[in-house]
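In: This is a predicted model, with the sequence first.
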Amino acid sequence: MNQVEVLIVGAGLHGLVMGKTYLEVCPGANLLVVDQASSIGGTWAEERIYPGLKTNNLVGSYELSDFPMDPEQHGLKVGEHIPGHTVHQYLHEFAEHFGLYEHILLRTKVVSATLLQDGSWQVTLNSLPISESAQPSVHNVFAEKIVLATGLTSEAYLPTFQGQDEFQGTILHSRQLAARAADLSASQNTVIIGGNKSAWDASYLAARSGAHVDMVIRPSGGGPSFAWPAYFKLWGFKTSLSRLASTRIFTCFDPSPLGYTGPFSLFRRFLHRTSLGRKILFRFWRSMDACIKKLNGYDEYPELEKLKPFITPFWMGNSLSILNYESNWFDLVRDGKIDVHIANVASLSKTKVRLSDGTILNADTLVYCTGWKAGPSAKLTPEGVMATTSFPTQPSGADSSLQVDVVESIYNMVPYLRTLPRRESNAPRVAECQCSTRKTNTKRPFRLYRLTVPSDRQYLSAKNLAFLGAHASIYTVMMAQVQALWATAFFLGKLEHLNAPNLDIESIEYNAIFDSVYEKIRRPKETGGLGDKYPDLVFDSLAYIDVLLRDLGLKVKRKKSFFKEMFEPYQLSDYRGLVQEWKRTRACTELKR
């Protein structure tokens, strides 16, 4: 297969959904999906699933709208979190059902993609050998269009510490928890670096295996993750974080500019632009904050108090954690099996970790739960392509000037974002925190129109490049489906406002810049947000989906009544048959012409 219509890089959720969507719109298309892993699934590839791994999602909320998961077949019950191995099996069944395997090449890495004069791509692929003694084979494929669908968890970020070469124990990244599970189980003194969801998972695994765990959390970062129960009571009603964040009335409590042209925009304006509205707004977020802190009992035990989040739920991004463990995580702290340290790692020695507050920890295993590098999953050439495709690059002078204008525009739209405290009183003051080994991100964040395509005229005209999953969201599946359909429509020239003569390049570029700058303000790194790298969506996920649906000419309000639209959570079933719905809509539009 030397020539393909579409090359999709990544066989995780986003890549699989893109493949299914494009083939549903264009049956028989010459399409290729490549992934360097040995199995499909991306984050849920078989080789990345460590013991006890579960989704933050409950049964029914991590499945494709057109291919519901059968709980009974997988031994699941309603209200349970889905085990990682079940997600992998489900994605395997999905790929089989929609005939995707015949289009997939595993153990294949994209070395580079070179843009040719005719707008197509010459892609160099490296087929990875099965055995260490075998040699990799390199070959070229020519693609009309490329989709980079590797998401945000493909390349690990690994900090370096003074004395690291002297350390005699095991060092691993959270990505290796599956492959190195035996090493973690054998550990006696495990130091976990980080406070995100993977750090909570690694701490639980090590402590349950008999190790003493020291969890080290940077004082200058976002602090410990918000740890949410699967269900909790708020104002006397049983609910969950996912239900709140997918219910229209509660999404209005997020200041996202995307929502000012969507459903209930007047109510949103009232909440964010009037003094009475802001009182209601802040009462909502404070109620959630008080609820979760009381449920987790941070003030009941000195060591647990260190896990009290540095922020309120208003600033919370996708570093949040769901308590989906077999036993009470906090009991491991109460029993002295996990100690928490708010400090930086100062240095390492043979068997010790020295912290910035002078504490010295015994360690035979270090687990870096330090996140992922934000960047391309493939090298794009020739020189200069990386910048014009909106990958993070050093900002130009023109960028800086425009960003100042955009910042003022955002603060005029949502004035309280300028003055609202970002960290709580229990959080260390950032200015007083000792220097961390983590480098400051001086690069601009991802800058993509609709978070999907470059805003550069060259690519908008050629319609030959798209990115899927270059964001974090609490609603991965829901967003993946709509984004894949939007990208398919874009490739086929079916988004009218992106076709000549309707193409307003200045408006599109401003829109892309506005979104990236807003994300940096809305999810700042001192709150644990990732907005300085890529979009980090929680209560604003539904508003983003609405924007894509409007571009596609599809119905945004998908509930049967005003009451349900306002108060009933959106579910994946609300988007069932979306591709066929779009095809019918397009057929009617073209017939009228």
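Out: Structure received. Numbers count the residues shown, from 1 in each chain.

In: For the rest of this, base every contact and every neighbour count on C-alpha atoms.
Out: OK.

In: how far away is the spatially most central residue of the chain from Met479?
Out: Nearest to the geometric centre of the chain sits Ala472, at 2.1 Å (C-alpha atoms, centre = their mean). Distance, Ala472 to Met479, using C-alpha to C-alpha, to the nearest Å: 10 Å.

In: coming back round to it: check contacts around the residue nearest to the centre of the chain.
Out: Ala472 is in contact with Leu152, Asn318, Tyr534, Pro535, Asp536, Leu537, counting by C-alpha atoms under 8 Å, 6 or more residues apart in numbering.

In: One more: Gly210?
Out: So, once contact is read as C-alpha under 8 Å, 6+ apart, Gly210 ends up touching Ser185, Ser187, Gln188.

In: Can you lay out these as a markdown table showing distance to Val453, secondary structure and neighbour count?
Out: Output for those, formatted as a markdown table (distance: C-alpha to C-alpha, whole Å; DSSP: H, G, I helix; E, B strand; the rest coil; neighbours: other C-alpha atoms under 10 Å):
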| residue | distance to Val453 | secondary structure | neighbour count |
| --- | --- | --- | --- |
| Ser185 | 43 | helix | 16 |
| Ser187 | 45 | coil | 22 |
| Gln188 | 48 | coil | 17 |
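
In: just checking, what packs against the longest helix that the chain contains?
Out: When the chain is parsed with DSSP state H, its longest helix is helix 275-296. With contacts taken as 3 or more C-alpha pairs under 8 Å, 6 or more residues apart in numbering; DSSP states H and E, helix 275-296 sits against strand 227-228, strand 232-234, helix 265-273.

In: Could you say which of these is packed most deeply?
Out: strand 227-228 (a mean of 21; mean count of other C-alpha atoms under 10 Å).

In: putting a second one here so we can go through both:
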Amino acid sequence: MTSTHFDVIIVGAGPFGIIAAKTYLELNPIASLALLETDTSLGGAWSKSRIYPGMYSQSPLGMIEFSDVPMKPTPQHYKNCVPAHHVHEYLASYVATHIYDGKSIRDRIHLDTRVVSVQKWYGPPDGAGNRSGRGGSAWVVGTDRGQTIICSKIMIAGGITSRPYIPFFNAPDFTPPILHTEDSARLAPTLMEPGCVRNVIVIGGSKSAIDAVHMFISAGKQVDWIISDKGSDHPGMCVAGRAPVYFKRSHRILSTRLMSKLSPCIFQPPDGWMRFFHQTRVGRWTTNTVWSTMQSAWLKAARYGRSGDMSSLRPQLPMFWRSDDIGVSNPHNFWRTMSQANVHRSSIDRVENSSVVLANTTTLPCDLLIMSTSWEVTFPFFAPADASTLGLPQILEAAADRTILSMFPKLARPPNFDRHPVNTTQFYIYRGIVSPRESREGDNSIVFLGQVGAAQSFHIAETQSIWAAAYLMGKLRLPSVEEMEMDIALTNAWRRRRYLSVGERKLTFMHDELAYVSMLLRDLGINHKRKYGRLKELFQPYSNKDYRGMLEEWRMIQKEREQDGETETVYEESRTSSPGIAAL
């Protein structure tokens, strides 16, 4: 890296960072921009170091691509889900072929460069002696290579799977290696050798645990799978090729506007559909029937009753309440392979020597311990003062919780579930992208991208990138700070009610992605109803091609507004996108 001054720094070179760079450079082609990536390979979750044997995408072709460049089909697909290396190759080609001011996006990515500090530098104080963003500010970024980089704007695009969480075991005599699933992918070629390890223990019920179990059983290892006996830790697995009604794929029905209306979601305007499905007896019966029908179809395909171990994998929480632990059984012979795991529904009492002792006194031999224990949603590189400034008090959320329950009564009666301890404070950002406190200071120099739990991340990344670019360029007028704080409180109360334990830890909306994208498009003034005709809009599944041309649409809107003398984009539906604000 020859320069230490940039217009824009992007932290992270996964899908969110890549499309953020592309969008910003489309609008500002001569801007000096760099992406800093900790890994030795671009791609984030699709980097070479995180791809393990047999890893497939959880989204089919048409949903795991950017709208301007379709992903090429591959004969290696399984029910239109593609091998992970195919996704990596797509991203590598994407950054190499998008060139601005003589430099490709690939030329701007600095690999093996970890950001260790991000601190805000304020300009001279104003006439009243206050130091704020209005007086000019910059961000000072430090890396593990000893570099100090100064930039005018910064995008944090590391995503929610950047820092693995590994529980602490006070067992100095425990000899087997303890790895997070992130490391198991990198070390897979060695670990899967016949003479390396034999007895593998996988802890956790998430999708990454499912992948690890499948990988090691396929390699001929003896796998013991420990899943907590608490309600929310059951793995939730869906089937790519089984969906009710006339849809051929499960992803297709979940990508319809109708299913978006059937989920109690705060991102949608309070139209007649929302009132019918969630506030009338007949509507709630219809909603429950549709969700139950889908769940029955997926459970039937798994045949959980084929063995005792398989019956232990049967999800306890209904599909309606599940979030980012839903996966797609895309490999060949998936269920037959999974049925070979020894499943233990128990907590761990202790680890010692080369064994793991469960709370039910069962002792398991162990050569390798794999932790599928989620990720830490933290930003350790921020200075404490800046981290505090980017936060938001929780004072409004009691009233917000009452509002959510009045809008969606079903959320007041969740099933029994285990509340995982939350070891970090909440991170409060409007729309999942910007800090209200920065806006209070008149500073639009920082955005957060990819801090959401969702399945169809590519079209969310693309929409967020346009919203973020508009904000950074001063083309987006936000509501008042008070309105943003109420909106954040309402969203946080909703996600905790809607997605239970996972919703308490992070912004997640597995069944509400279409509504979230539509909300961002309404903010931008872009038409969010991308189908032609009411029936198609309601029943036809959305794919990434439906969002083709979004950036050009926004450019045309800006051009028309500039001709009319407007200098900023106004939130035409900012209040309707969060229907509970008026009630608050």
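Out: That came in fine, so what should we check first? A quick note: this is a predicted structure, and the numbers were derived from the prediction, not measured.

In: and the counterpart of Glu155 of structure 1 in structure 2, how many residues sit next to it?
Out: Under the alignment (TM-score structural alignment), Glu155 of structure 1 maps onto Arg163 of structure 2. Residues near Arg163 of structure 2, counting by other C-alpha atoms under 10 Å, number 16.

In: show me where the stretch 451-593 of structure 1 has helices.
Out: 457-462, 476-491, 505-522, 541-551, 562-567, 578-592 (DSSP state H, counting those that start in this stretch).

In: returning to that earlier point: return the entry from the contacts of Ala472 of structure 1 with the maximum number of neighbours.
Out: Pro535 (28 neighbours).

In: and the aligned partner of it in structure 2, what is it in contact with?
Out: The equivalent of Pro535 of structure 1 in structure 2 is Leu507 (alignment by TM-score structural alignment). Contact partners of Leu507 of structure 2, counting by C-alpha under 8 Å, 6+ apart, are Gly432, Gln451, Val452, Gly453, Asn492, Arg495.

In: Make TSV from those and add distance to Arg275 of structure 2 to it.
Out: Output for the contacts of Leu507 of structure 2, formatted as TSV (distance: C-alpha to C-alpha, whole Å):
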residue	distance to Arg275 of structure 2
Gly432	26
Gln451	30
Val452	26
Gly453	26
Asn492	21
Arg495	19
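
In: Of those - the most surrounded one?
Out: Asn492 (24 neighbours).

In: Distance-wise, check that one relative to Glu485 of structure 2.
Out: 11 Å.

In: Tell me which of the helices and strands packed on helix 275-296 of structure 1 sits nearest to Asn296 of structure 1.
Out: Proximity to Asn296 of structure 1, assessed across those by C-alpha to C-alpha, is greatest for strand 227-228 (8.0 Å).

In: so that closest one matches what in structure 2?
Out: Using TM-score structural alignment, the match for strand 227-228 of structure 1 in structure 2 runs over residues 237-238.

In: on average, how far is the matching stretch from the matching bit in structure 1?
Out: Taking mean C-alpha distance after the TM-score superposition for structure 1, the mean distance separating stretch 237-238 of structure 2 from the aligned residues in structure 1 is 1.4 Å.

In: chain center to that stretch, what's the gap?
Out: Offset of stretch 237-238 of structure 2 from its chain centre (C-alpha atoms, centre = their mean, to the nearest Å): 18 Å.

In: Equivalent analysis for stretch 415-434 of structure 2, please.
Out: Relative to the mean C-alpha coordinate of its chain, stretch 415-434 of structure 2 is positioned 13 Å out (C-alpha atoms, centre = their mean).

In: One more: stretch 512-524 of structure 1?
Out: On C-alpha atoms, centre = their mean, the centre of stretch 512-524 of structure 1 falls 15 Å from that of its chain.

In: any idea how far Ala399 of structure 2 is from Ile266 of structure 2?
Out: For Ile266 of structure 2, the distance to Ala399 of structure 2 (C-alpha to C-alpha) stands at 15 Å.
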